[in-house]
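Student: model this:
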Amino acid sequence: MTQQRPEAVPPADVAIAYVRALGDRMVADGCRATTATWHNHPVLLGSRSDRKARWFGTKSELFVLAAAVPAVDEAALVDFTKWAMAYASSLRSGIGGARNAAMVLPALVSTQVAASAREWATKDARVLGTSVIGRPITVEAGSGVTRVTMYRGGSVYGGMFTRHVLEKAALYFS
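Tutor: I've put the predicted structure just below:
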C-alpha cells in the first residue's frame, strides 16, 4: 500500500485552489465574479467592461471563464472554448459590432495538461462572429510550479485590445 505524506495536497485541490486564487485576483482588479456550470464542473466567471480613448470610444468586455478539471486534452479545451465563447456572447451588454467587442479567456486548470492542448491554445485567437474573440488558456498547476499557456500574438479582429487583454491575463493568471 502506498501512503501519501500528510503534507501532500491532492491534485484536484491544487487546481481548485488555483481557480479560487484567480477569482480573488480578478475581484481585486474590479471584475464581477459569478459562477456557471460546464459538464458538471463549476466554472468561475469574471467579467469587466473597459472603454479607453485609444480605442476610439469602443467598449471592450472581458470575460474570464475558468474551471478546475481532472485532466485537459485538446478535445476538452476545444469544447470548453466553444462553450465559453457562446456563453460570454449571451451575457454581453450592448449591441455587438464595431463599437462593442467581447474578449474571452476560457481557461481549463488541472495538474495534467496534454501537450496537444497546450499547442492548440498557442495557435491563434478564436473568433465567434466578428466581435467575440477568445484566447484559450491551459493552466497546469502543480506543487510550487504553474505553467500558463495561451496565444500572446495579435489578431485581425479585436487587435486594438490585444495589449489590454494580455495585461489582464498576466495579472490574473500569475
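Student: Every contact and neighbour count from this point should use C-alpha atoms.
Tutor: Noted.
Student: How is residue 140 assigned, secondary-structure-wise?
Tutor: strand (DSSP: H, G, I helix; E, B strand; the rest coil).
Student: quick one: contacts for it?
Tutor: 109-113, 146-148 (Cα atoms under 8 Å, 6 or more residues apart in numbering).
Student: Surely residue 160 and residue 57 touch.
Tutor: No - assessed by Cα atoms under 8 Å, residue 160 is found out of contact with residue 57, at 11.8 Å.
Student: Compare the two and say which is more crowded by neighbours.
Tutor: residue 160 (16 against 12; other Cα atoms under 10 Å).
Student: structure for this one too, so we can compare:
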Amino acid sequence: MTSQLGPAAGYLAGLRDRLAADGCEVTSMRWHGHEVVVGMRTDRKARWLGSRAQLFVHAAAVPSVDDVALAEFTGWAMTAARSRIRGRLLNRSAGLVLPALISEDVRPSAVTWATADIRTLGFTMTGRPVTVTVTADGPRTDMFRDWVKWAGSFTGHVLKKAALYFP
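Tutor: Sure, this is the predicted structure:
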C-alpha cells in the first residue's frame, strides 16, 4: 500500500526523521492496514509550574481523508496514547496528541473537522487533529491553532512542535 501513496509516504518518512531529530521516541503501529508513525516526548518547563507535557504524534499516509476517517483515527490515536501513559499521568501533567492523516486527497470535510476545535478524551488527553495535503506545490497542513482553556498553558508548546513536525 505504501508504494501507491507516493508523495504522502515520502512526507511520512520525512516526519519520522523530524520526530527523531527533535528527540522523540519513534515507533510504529498499524491502523486499518496502514503504517502509523508514532512519536512521543515528555517536556517540563518552569513556566508550567512543575507540570509535564507528554506529547504524542500519530501519523499515517492514506489514499484519501474525509471527516469520518479523521474522527475515527483521532479517537484511535488518543486511546492508543492514553494506554501508553495510563497510571503515569499525575494531576500536574497533560497528555497532548497530534493525530495526522497525510494524503494527496484530503476532502474539505476533513479540513473543516480538523480546524474546528481540539478534541478531549476524559480529563487527561487533548488532541489537535492534523490533515496534511501533499501536492506538487508542497504540503498544506490544517489544524486548530487557537488558544483553549483546557490544557491552555501547553498551547504554545504543542503549536511550536506541530510547526516543526508538519512544515
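Student: Would you report the TM-score computed for these chains?
Tutor: With the length set by TM-score structural alignment, normalised by the length of the second structure, the two chains reach a TM-score of 0.95; 165 aligned residues with a Cα RMSD of 1.3 Å.
Student: For the residue nearest to the spatial centre of the second structure, which non-adjacent residue is spatially closest?
Tutor: Centroid-nearest residue in the second structure, with Cα atoms, centre = their mean: residue 98, separated by 1.7 Å. Nearest non-adjacent residue to residue 98 of the second structure, counting by Cα to Cα, 6 or more residues apart in numbering: residue 57, 4.7 Å away.
Student: do the same with residue 134 of the first structure
Tutor: That would be residue 104: by Cα to Cα, 6+ apart, it lies 4.4 Å from residue 134 of the first structure.
Student: Stretch 96-116 of the second structure maps to which residues in the first structure?
Tutor: Counting by TM-score structural alignment, stretch 96-116 of the second structure pairs with residues 103-123 of the first structure.
Student: in the matching stretch, what counts as buried?
Tutor: For stretch 103-123 of the first structure, burial by neighbour count (16 or more other Cα atoms under 10 Å) applies to 103-113, 117-118, 120-122.
Student: Sitting in helices, which of these do you find?
Tutor: Taking DSSP state H, the ones among these that sit in helices are 117-118, 120-122.
Student: where's the alignment partner in the second structure of residue 56 of the first structure relative to residue 119 of the second structure, distance?
Tutor: Under the alignment (TM-score structural alignment), residue 56 of the first structure maps onto residue 49 of the second structure. Relative to residue 119 of the second structure, residue 49 of the second structure is positioned 24 Å away (Cα to Cα, to the nearest Å).
Student: the more surrounded of those two?
Tutor: Each of residue 49 of the second structure and residue 119 has its neighbours counted (other Cα under 10 Å); residue 119 has more, 18 against 9.
Student: So residue 85 of the first structure: helix, strand or coil?
Tutor: On the basis of three-state DSSP, residue 85 of the first structure is classed as helix.
Student: Would you enumerate the residues in contact with it?
Tutor: Contacts of residue 85 of the first structure (Cα under 8 Å, 6+ apart): 104, 106, 128, 132-134.
Student: Residue 93 of the second structure contacts residue 55, correct?
Tutor: No - contact criterion Cα under 8 Å: residue 93 of the second structure and residue 55 do not qualify, at 10.7 Å.
Student: Looking at the two, which has the bigger crowd around it?
Tutor: residue 55 (23 against 20).
Student: quick one, what contacts residue 151 of the second structure?
Tutor: 94, 126.
Student: In the first structure, what sits opposite it in the alignment?
Tutor: Match for residue 151 of the second structure (TM-score structural alignment): residue 158.
Student: Please name the residues that touch the nearest residue to residue 116 of the first structure once chain neighbours are set aside.
Tutor: Nearest residue to residue 116 of the first structure, sequence neighbours excluded (Cα to Cα, 6+ apart): residue 74, at 5.6 Å. Each residue near residue 74 of the first structure by Cα under 8 Å, 6+ apart is listed here: 114, 116-118, 120.
Student: how much space between the match of residue 151 of the second structure and residue 140 of the first structure?
Tutor: 27 Å.
Student: cool, residue 65 of the first structure as well?
Tutor: 16 Å.
Student: And for residue 61 of the first structure?
Tutor: 26 Å.
Student: can you check residue 111 of the first structure too?
Tutor: Separation of residue 111 of the first structure from residue 140 of the first structure (Cα to Cα) stands at 5 Å.
Student: The residue nearest to residue 160 of the first structure when sequence neighbours are not counted: how many residues sit nearby?
Tutor: Closest residue in space to residue 160 of the first structure, ignoring its immediate chain neighbours: residue 55 at 6.7 Å, by Cα to Cα, 6+ apart. Residue 55 of the first structure is flanked by 13 other residues according to other Cα under 10 Å.
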